[in-house]
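> the following comprises the amino acid sequence and a computationally predicted model.
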Amino acid sequence: MVIAASLIGCGGGSEALHREVNPWIGTGGHGHTYPGATSPFGMVQLSPDTRLEGWDGCGGYHDTDSLIYGFSHTHLQGTGVSDYGDILVMPCTQYRQGDSWRDKYKSAFRKSTERGHAGYYGVHLDDHGVLAELTTTPRVGIHRYTLDEPDTLTWIVDLEHRDELVHYSIEPRGTRMLVGHRVSQNWAEEQHVYFAMAFDHDFEWGDQLGEITRVDTLEDGSLVQEMSMVPVFVADFGVLSELNVHVGLSFCDIEGAIQNLEAEVDGFDFDRHRAACEAQWDDQLCRIAIEGGTQDERTTFYTALYHATTVPNVASDVDGRYRGTDLRVHQLEQGQGEHYSVFSLWDTYRALHPLLAWIEPNRTRDMVHTMLRMYEDGGQLPVWELAANYTGCMIGYHSVPVIVDAEQWGIEGWDAEVALEAMVQAADSMHLGLDAYAELGYIPSDHEHESVSKTLEYAFDDACIARYASAHDRPDLASRFAKRAASWKNLAHPETGFIQAKRQGAWVEGFDPREVNFNFTEANGWQYLFAPVHDVAGQRDILGGDE
């Protein structure tokens, strides 16, 4: 298989590449992906939720499951920590036996009824006799539910699913719209999601549901039950054959969700909206053309490209408002593009962001602007940012290489002085071992966990700062950070050639390059041996020179 070209938009008549994508790749094992519908870099990730907890429930779905609890509108793609799963809905024609509402409204499904590709997901809900179909625009989840035969249909909105709920609201506006919000706490300490649901049929609002929380039998044999209200709500539609639903999201407020809904969808025409989403994916995927290869290889390639262009996610409304890392709502200025969220930078700075700089220069410019706004709004560049929250997860200050690499690609338009200021602030933060790194030229293993990885990652980021400072006439900073960038050599063992941990100035004994331990971040000595990519010549010399 040969990569033939890179294209910035392919024009009309492109191949139906959306059908080359298999969204179930990564949903088994420990892949943590979701199979549902989304748009390129979309705010909405509309997908079935089959797994409520556990590490392999990070994406909300696992390929081995056989029960669907509903369809929620936000999902994470391939992460190692759970979050999202906001605004879960479920169409019901009957209820199962169960103590909780989630056990009552869930449905069995058969894998053989699932259908999907980029921009579309469908499944038959066996307990309810309903074919569920999903597609999206960037900010709107689009649902169609077709009943096997006309039946009474109840619409469930579960605001408790799945993170800890801090506060919430929901109310009808007329007989064809529900609006509300939820603020939750999990990996993102304070996540705001607002929604507006529009229906193509009238409903009767049933309000909040309750669950039995205690059952006692008194001495006289009578039964006593206690019931508590839960944040699960119901709307009744009577007898229907089909229900269409549009759900607009916003991270700012309810009015933002309504504006997003009205701006991105007009009329209940599922097939038209599905075709539009599929066309967006055709345009996205054709930016890299390939020749040859088997069908399996083409599927693998285009599914990987699909996954690579589902994140980061648009996080600003159609009117340009966004929630900043100070958790306040801000307004983008004219021409500033979109604001983004979900920056998993330790995972993405090496390969994903250079790819996006190649095939998505305009989005990359907007992402750099986003990173600098996060610095201005919240006081620091993102490390692992989620829904405007700093999660404190992972290592390095890898916004730096993303910004520097973007400029190397010829992408520009931001304030270089602010960018350099933000980079230096990150490097001089004096936390997570940076104090020892700045003083000693490495991080001792008894001072900070993952000391080898952090020393290496900081050194690479410092090399990027040195290059950026040099390009912008700051020789003082270029010299300081070029010196720091050589710090990795202080952990290069002269006999083994590996980069190893030190404690109290001495090499930690018993080093095994195959062992994954607390000196490295999700890796071992062999894998981190090749980390100093900014100093290949220095690494060559340590490993024995040209010989």
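Done, it's in.
> make it CA atoms for all contacts and neighbour counts henceforth
OK.
> where exactly do the helices run in the stretch 251-400 of the chain?
Residue ranges of the helices in the stretch 251-400 of the chain, as given by DSSP state H, counting those that start in this stretch, are 254-264, 270-285, 295-308, 345-348, 352-359, 361-378, 399-408.
> nearest to L76, of those helices?
helix 295-308 (11.0 Å; CA to CA).
> quick one, that closest one and helix 352-359 angle?
Going by axes from the mean of the first three to the mean of the last three CA atoms, to 10 degrees, helix 295-308 is angled at 100 degrees with respect to helix 352-359.
> what angle sits between helix 295-308 and helix 270-285?
Angle, helix 295-308 to helix 270-285, by the same axes, to 10 degrees: 100 degrees.
> packing partners for helix 295-308?
Packing partners of helix 295-308 (3 or more CA pairs under 8 Å, 6 or more residues apart in numbering; DSSP states H and E): helix 270-285.
> what about versus this one:
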Amino acid sequence: MKKVVLAVLCVLFFINCSEEKGKTTISSQQQKSLTAYVNPFIGTGGHGHTYPGATMPFGMMQLSPDTRLDGWDGCSGYHYSDNYIYGFSHTHLSGTGVSDYGDILLMPTNEINFHNGADGKKGYRAHFSHDNEKASPGYYKVLLDSTNIDVELTVTPRAGMHQYIFSSPENQYTMLDLLHRDKVLDAKIEVVSNTELQGYRFSKAWASDQRVFFNLKTSHPFTHTFQTSSIESDDDGRKIALQFLNPKNEPVYISIGISAVDMEGAKKNRETEIGTKTFQQIKTEATEIWEKQLQKIVIEDSNEEHLYNFYTALYHTMIAPNLYQDVDGRYRGMDMKIHQTTDFDYYTVFSLWDTFRAAHPLYTIIEEKRTSDFVNTMLAKYEEGGILPIWDLSASYTGCMIGYHGVPVIADAYLKGIEGFNAEKAFEAVKHSAMQDKLGLKSYKENGFIPVEEESESVSKTLEYAYDDWTIAMMAKRMGKEHEYALFSERAQNYKNVYNPKTGFMQGRFNNTWFGPFDPYEVNFNYTEANAWQYSLFVPQDISGLIEIMGGKDKFETHLDNLFTAKAETSGRNQADITGLIGQYAHGNEPSHHMAYLYNFVNKPYKTQELTRQILTELYKNKPDGISGNEDCGQMSAWYIFSSLGFYPVTPGTNQYIIGAPLFKKATLNLESGNTFTVVAEGLSEANKYIKSATLNGMDLKRSYLTHEEIMQGGMLVFTMTNAPSDWATQDQNIPKTSIEDNAIILAPFLASGDIAFKENTEIALEVASKDSEIFYCLDEGNFQKYTSPFKISKTTTLKTYAQKGSKKSQVLTTNFFKIDKDLSVSLETVYSNEYNAGGPDALIDGIKGTRDFRTGAWQGYWGKDLIATVDRSKPKLAKSVTINFLEDQGSWIFFPTKVQVYVAGADKKFRLSRERNINATLKNDTPNITKVVFSINKPNIQYIKIVATNLGKLPEWHLGYPNGDAWIFVDEIEIK
């Protein structure tokens, strides 16, 4: 792609460290402006999901072109591979994996046409070429070549301005479309005068009730035409065509303010921030603000491609979260009511599962004031909505992703000394999040882990809850809350309960057995957008403990080596988020982001230095598909910022940053306090990627980590680089350490062998991973006894177990065993998908029934193929009825079969069709549903019953997965009476 051509501004700065520690002087040296190194098109291709339009730092408005109406790669509204622009809307999401926004679409054109042209018929959309497209921070320009209209866009935080240059004074139209993109709940356009419109748009997509009000002012008078149909329609009056009266063919300007509060707020936002300013004034101010914003980190290096990557990444970390508050301090809270404050700025779009890892830690360094505002925002949301958000969007709890990662953001800010919020209220809020009973937390608290059968993504949720709990423990410890410190430091060790010492991976526990057959490459419902390779190292709070349970430093290093050299393929479910693979390290998705730095913890920092250089230079490029996965509201970019500087926050909640290796010869962080922290890499080159030695403020630095205080106090970190691994920071006393020293837990026992569903009998063996622990068990309502050796059961039984060491006990776990009718067996002519095996070949007759959540492991799944299962009753006898359960969860590509047939046979195995039922499987249904298909047979001498369920095959046209996706059949129990 051509580099973005940028006019103007040369900024005078050249930073030299003065003799006074941590202070700088600025001498004059003309240099290219930093905004010139921002390429907003990076991430607009591939699966980056970014947008190229105009926005301000953390601003409310994102004024950008829309080239795509739906689909996963249309989440931001724009994709670089597209050729048509539908218009320019005023809200967009950056790098998310779910679509929303695209509010208040304006499109200049040369005739009235209320149709958008998405079906290929003539409409108001227009063809464009990237050759005639430019973007820079706060500015966007494009030529609509099919209508020969030049469009330029620029913004303030809450308002924006369009400039249209038509080719002729005749036929100058602009369409305002409030029905664009997602489902509209309510919308209205009011004509205030022949130069002013106002209105609102309420919609439902990812956010269940998003409300945007607008006020629009034009530079030229217009006449207007509303969309109307031959019959009265709810859509009428939600699109309007403006025809401008412009005989001199001057540029047409449209200024627009938006608000989540009301139309008056939108007008005040527009009048306050734009008023009588010209387009050029607004553009210049936007550029100046962005230039100042980007100067928070100044890079000096001769590699321009790296500079483009760096400053675009820095830009991407600064466009979310988004301001959600009018100029008068009013905002719409999580209770949908209007609140007002001038004590802090209120924000939305917190992609916390992603951004707690590096984006928010970056803000604690270069955005201290905003970090305080972010925390105050979360506390306000807690008071308004009753709980801290996980992923909030426009006053809506989306319920998206896992964990409660507002907790580490708040705890990390508190522990790093960020001020300006009520610490007691903050602790109340973080503790409240952890004490809920939803999303698996009830079983997590009771068992010390989440069982597979209780909650989907059980392994990932257990691991992330444990980390979040540790940050609560650290906050409690600092505040002198001893009871909470003990409670949450114990909960922080729950990760050990999902570690299988035999496989060496974090693994699901299904009825207290290990979920299997186990394949670490398999993407299944036990993990969140990942597999066992990609989640088994997520224990940032106790890396020392993780190393210990995995067998020590040598075995841990071997595991890391195997991770990065494994085959770069996954099995099981297709997961589009798993991208940027180096072995099984998936840089395109967040659970992997800390892994390259773990070599420092086993005395091998040179391996971290190799890998971070590889990731920085291979997985970030100055081109549209230059980001290896969803940008995720700044997290992918924050990894680049930290890692190119030479350090990374492996464990937010500590004050440590783990050192990798710098990518630039010199980088200076200009902190809000006035201090500066400078990183210099002497002798740096493509070959010289290893650290030979380091000094911090002139003193030898022999350890492979920095502290937050060292950075914030200012100073100079100097690396001497070399072309081969060295022994720098390889001694035990110089490596980082995160560990949980207090309140050690006793791990709960697990079933090493024994079938949950059996016919004659099953032998049960128990084991526990805690050293020197004793196991106790009881059967049904009997007394607990010490476990000494395996034992057999031969009937349906309830087993309870716990482990004990001294006076400390583990949780008591309960496992139910089911005895299957010994006369029944089932054979499968089609093969189920292993990730949805429901316990194995006998799952369809084991008596264990699934719920509406397919992820809990009791459903057997067949992808793109029919189910053909034959039940053998061992001898001919009366068959009264057959019942088969099927699941429908269309959003997860699970559809009812189109036809279910029952064939019967006697001992001779000569099957004949007995009953069949057709099902309208393509009937759209937004909620999961179970259907029980019951057939009346009433035939004697039936030994074999064959079930054939016909798969829908290709997904219907209305489905997100069309045209390439195949449907699943999920089947549960076959019951014969």
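Yes, it's here. Everything quoted here is computed from the prediction, not taken from an experiment.
> ok, back up a step: G441 of structure 1 is nearest to which of the helices of the stretch 251-400 of structure 1?
Of all the helices of the stretch 251-400 of structure 1, helix 399-408 sits nearest to G441 of structure 1, with 19.8 Å by CA to CA.
> in terms of helices and strands, where is the closest residue to K666 of structure 2 other than its chain neighbours?
Nearest in space to K666 of structure 2, with sequence neighbours left out and distances taken as CA to CA, 6 or more residues apart in numbering, is V680 at 4.5 Å. Per DSSP states H and E, V680 of structure 2 falls inside strand 676-682.
> so that strand matches what in structure 1?
Per the alignment by TM-score structural alignment, strand 676-682 of structure 2 matches no residues in structure 1.
> same check on stretch 455-468 of structure 2?
Under TM-score structural alignment, the match for stretch 455-468 of structure 2 is residues 448-461.
> got the buried residues for stretch 495-515 of structure 2?
Neighbour-count burial for stretch 495-515 of structure 2 flags 495-500, 504-515 (criterion: 16 or more other CA atoms under 10 Å).
> with stretch 508-520 of structure 1 instead?
Buried residues in stretch 508-520 of structure 1 (16+ other CA under 10 Å): P513, F518, N519, F520.
> cool, and stretch 214-223 of structure 2?
F214, N215, L216, K217, T218, S219, H220, P221, F222.
> against structure 1, where does that stretch fall?
Aligning stretch 214-223 of structure 2 against structure 1 (TM-score structural alignment) gives residues 195-204.
> quick check: end-to-end length of the matching stretch?
Stretch 195-204 of structure 1 stretches 19 Å from its first residue to its last (CA to CA, to the nearest Å).
> show me where the stretch 101-250 of structure 1 has helices.
With DSSP H, counting those that start in this stretch as the criterion, the stretch 101-250 of structure 1 has helices at 101-105.
> isn't the residue nearest to K666 of structure 2 up against L669?
No. Between V680 of structure 2 and L669 there is no contact under CA atoms under 8 Å: 11.7 Å.
> trace Q504 of structure 1 over to structure 2, please.
Counting by TM-score structural alignment, the partner of Q504 of structure 1 is N511.
> over to A308 of structure 1?
Per TM-score structural alignment, A308 of structure 1 is aligned with T317.
> and the next helix or strand past the strand or helix carrying F460 of structure 1?
Using DSSP H and E, the element containing F460 of structure 1 is helix 451-471. Once helix 451-471 of structure 1 ends, the next helix or strand along the chain (criterion: DSSP H and E) is helix 475-485.
> by how much does that following helix deviate from structure 2 on average?
Superposing on structure 2 places helix 475-485 of structure 1 at an average distance of 0.6 Å from its equivalents, by mean CA distance after the TM-score superposition for structure 1.
> for the equivalent of P501 of structure 2 over in structure 1, which non-adjacent residue is spatially closest?
Correspondence of P501 of structure 2 to structure 1, assessed by TM-score structural alignment: P494. Leaving aside its chain neighbours, P494 of structure 1 sits nearest to I542 (6.9 Å; criterion: CA to CA, 6+ apart).
> same question, H398 of structure 1
L345 (5.7 Å).
> what does N524 of structure 1 align to in structure 2?
Match for N524 of structure 1 (TM-score structural alignment): N531.
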